[in-house]
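Chemist: kindly return the folded structure for what I paste below:
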Amino acid sequence: MSVSTRIPVFTTIEDYRLWRDKAFEDKKSVGFVPTMGALHDGHLFLVKRSLAENELTVVSVFVNPAQFAPHEDLATYPRTLPHDLSLLSNPRIPAHRQDVAQQKGTFVEVKGYGEQMEGRSRPAFFRGVATVVTKLFNIIQPTNAYFGQKDIQQALLLRRLVGDLHLPHPTPNRLHIIPTARDPIDGLALSSRNAYLTPTERQRAPIFYAALQEVSRAWATGASKREAVRRALEQLEVAKDEGEKHGVEIRVDYVEMNDSDTFEEVGDEQVQRPDGAPVILSGAVWFGRTRLIDNIILGNTDGIIAEPK
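Modeler: Here you go, the predicted structure:
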């Protein structure tokens, strides 16, 4: 694809490494924002953070087949490179189904940390993420890398990966998790998948984050995990009934609380964490044929989330 842009576009590793070697020679810091394209304001928020903290910034656009389960259609994922480049050019930044089990070659897997939360619903997803991001880190060799909180398990898993493998670029403390960018009116987390929502589905999608906020409030006032999550599920059940009246199918995949270090589920009767350690409240909900994910970090987020500067 030939795209006119003032931004350098590298389509081969060799060409990119020549550019990176020059940055090394000039002792310039390089920020990195990995994406699968279809950029939105959430991505641009990460890019803006990287531009503010680094002398150079690299954005990768790669629709990773290894992240798609057999029931997820790779061919329908939006590919909007010309539009993506147009967004990145503005300095005022506001295939086919895959049988993952049959894939051959070298893969990276963070054992014991990819089966919980999202991994329970999307087997082999994190193997695909870990593999392609390891490749990208080896190619880009970023000083800093930026990920959104919306994909919190992915970001924390990758932070563990770079530490376990002793990667020099980036080091764990330079893999930054940036707060989720949200619609300023209704709070819906910005996501490429929002484009799949019909207008009627989009109108009802904010109930998901509202339900998570209800869990957060209950947890803060001393409710057990079981009671706090129950309130969210009840709220989503009401939304489901209301959605049916307007032809919108709403299905809850999960709403759960997990340890931010091990990703293991918090006990049903637990009331907050006695040590003040953070807990990940996360969930996934289907609105029609579109699956949305979101999360809130409960407790102390120091060391997890890089707050706005």
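Chemist: please make it C-alpha for all contacts and neighbour counts, starting now.
Modeler: Will do.
Chemist: quick one: the strands in the stretch 201-309 of the chain?
Modeler: Ranges of strands in the stretch 201-309 of the chain, per DSSP state E, counting those that start in this stretch, are 250-259, 279-287, 290-298.
Chemist: and these as TSV, adding distance to Gln103?
Modeler: Listed next are those as TSV, based on distance: least, Cα to Cα, whole Å:
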stretch	distance to Gln103
strand 250-259	27
strand 279-287	27
strand 290-298	25
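Chemist: in TSV: the ones you listed, plus distance to Asn138 and mean neighbour count.
Modeler: What follows is those, written out as TSV (distance: least, Cα to Cα, whole Å; neighbours: other Cα atoms under 10 Å):
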stretch	distance to Asn138	mean neighbour count
strand 250-259	29	19
strand 279-287	29	22
strand 290-298	29	20
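Chemist: ok, which of those strands comes nearest Ser50?
Modeler: strand 290-298 (22.7 Å; Cα to Cα).
Chemist: which residues does stretch 13-28 contact?
Modeler: Phe10, Ser29, Val30, Asn54, Glu55, Leu56, Ile139, Ile140, Gln141 (Cα atoms under 8 Å, 6 or more residues apart in numbering).
Chemist: filter those down to the buried ones.
Modeler: Val30, Asn54, Leu56, Ile140, Gln141 (16 or more other Cα atoms under 10 Å).
Chemist: let's compare: structure for the following, please.
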Amino acid sequence: MQLINTIKELDSLLKFMDKTKTVGLVPTMGALHMGHISLIEQSVKENDHTIVSIFVNPTQFNNKEDLAKYPNTLNADISLLKSVSDSLIVLTPTAKEIYSGEITSKSYDFNGLENVMEGAFREGHFNGVATIVEKLLSLTKPTRAYFGEKDFQQLQIIRKLVQLKNVPVEIIGCPIVRESNGLAMSSRNERLSKTQREDASFIYKTLKSAKEKFGTNSANSTIDWLKNEFLTRPEFKLEYIKISDEEQLLPVIEKKENSKYRAFIAVYMGDVRLIDNIAL
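Modeler: A predicted model of the protein is given here:
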């Protein structure tokens, strides 16, 4: 495994890499779990080389407290990566190295994708995400880049980003990896108490029931049912529930044949924000 801290080191490595070989990129913010590992394993399987970046990107946090509380587990992350593959290239730059000046995000127009759901509650979040992803794609020049479907809105925005910027990369969306009780794996789960972690299984359980209801009910009635279910559970503070089409992420007014829909949810347990989604 090769550990790289600087862009100069990365450039030197890529310069001497066989240009006929494929490169997979898995961007992460560390605090790695089996969801991340599934992305890395898929990249290793599909590419000659895999680059894993570990960088907690400050520009995508609209809440400074959230940034301060984000877990920093670099040594444990590196140990875990060694157990996955000894051929990984692991990029661990500083913010100064990545931004080489003022740490600020660019401004993007994703035709409204950035304004709904997460964008409505996390101002500037997707500008920060797009900024760092564009930088990483430019630095690593991968054949393929891997992102989890838990952050489905982010995945669609990154697909839009590479289209707008004409970046020659294939964006691969990978299935959500869940804990044994159904809770979507997330670095934020480490901040939940044991009881909260068990109670949080209610999120996926309820989404699965909503999927069944959506088969015979309208989007609005399914959303109303979901909201009522969470009203019965005071340990959750519901931020939003949406049922949207997968392409434009627009709220469903009327179901149409040959269209793909998803239910999206964001809730708080204490001060920990959890998101999830399910294909309908």
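Chemist: TM between them?
Modeler: In this superposition the chains share a TM-score of 0.90, using TM-score structural alignment, normalised by the length of the second structure; 264 aligned residues with a Cα RMSD of 1.7 Å.
Chemist: wait, which of the strands of the stretch 201-309 of the first structure is closest to Glu244 of the first structure?
Modeler: Nearest of the strands of the stretch 201-309 of the first structure (Cα to Cα): strand 250-259, 7.9 Å.
Chemist: what's the mean distance for that closest one versus the second structure?
Modeler: Average distance, strand 250-259 of the first structure versus aligned residues of the second structure after superposition (mean Cα distance after the TM-score superposition for the first structure): 0.9 Å.
Chemist: follow-up on the earlier one: nearest to Asp151 of the first structure, of the strands of the stretch 201-309 of the first structure?
Modeler: Here strand 290-298 is closest among those (Cα to Cα), at 7.6 Å.
Chemist: got the angle for that closest one vs strand 250-259?
Modeler: Calculated by axes from the mean of the first three to the mean of the last three Cα atoms, to 10 degrees, strand 290-298 of the first structure forms an angle of 30 degrees with strand 250-259.
Chemist: run the angle between strand 290-298 of the first structure and strand 279-287 for me.
Modeler: Using the same axes, to 10 degrees, strand 290-298 of the first structure lies at 160 degrees relative to strand 279-287.
Chemist: what is strand 290-298 of the first structure packed up against?
Modeler: helix 207-220, strand 279-287 (3 or more Cα pairs under 8 Å, 6 or more residues apart in numbering; DSSP states H and E).
Chemist: if we can go back for a sec, so which of the strands of the stretch 201-309 of the first structure gets nearest Thr35 of the first structure?
Modeler: strand 290-298 (16.7 Å).
Chemist: any idea which of the strands of the stretch 201-309 of the first structure gets closest to Glu227 of the first structure?
Modeler: Using Cα to Cα, the nearest of these to Glu227 of the first structure is strand 250-259, at 11.7 Å.
Chemist: which elements pack onto that closest one?
Modeler: Using 3+ Cα pairs under 8 Å, 6+ apart, strand 250-259 of the first structure is in contact with helix 225-245, strand 279-287.
Chemist: so where is that strand in the second structure?
Modeler: Under the alignment (TM-score structural alignment), strand 250-259 of the first structure falls on residues 236-245 in the second structure.
Chemist: strands of the stretch 1-150 of the second structure, start to end?
Modeler: 2-4, 23-28, 49-54, 89-91, 144-148.
Chemist: mean deviation, the last one versus the first structure?
Modeler: Same thing as strand 144-148 of the second structure. Per aligned residue, strand 144-148 of the second structure averages 0.4 Å (mean Cα distance after the TM-score superposition for the first structure).
Chemist: same check, this time on the third one
Modeler: With both structures laid over each other, strand 49-54 of the second structure and its partner residues in the first structure are 0.5 Å apart on average (mean Cα distance after the TM-score superposition for the first structure).
Chemist: now the first one
Modeler: Mean deviation of strand 2-4 of the second structure relative to the first structure after superposition (mean Cα distance after the TM-score superposition for the first structure): 0.9 Å.
Chemist: quick one: that strand aligns where in the first structure?
Modeler: Going by TM-score structural alignment: strand 2-4 of the second structure matches residues 8-10.
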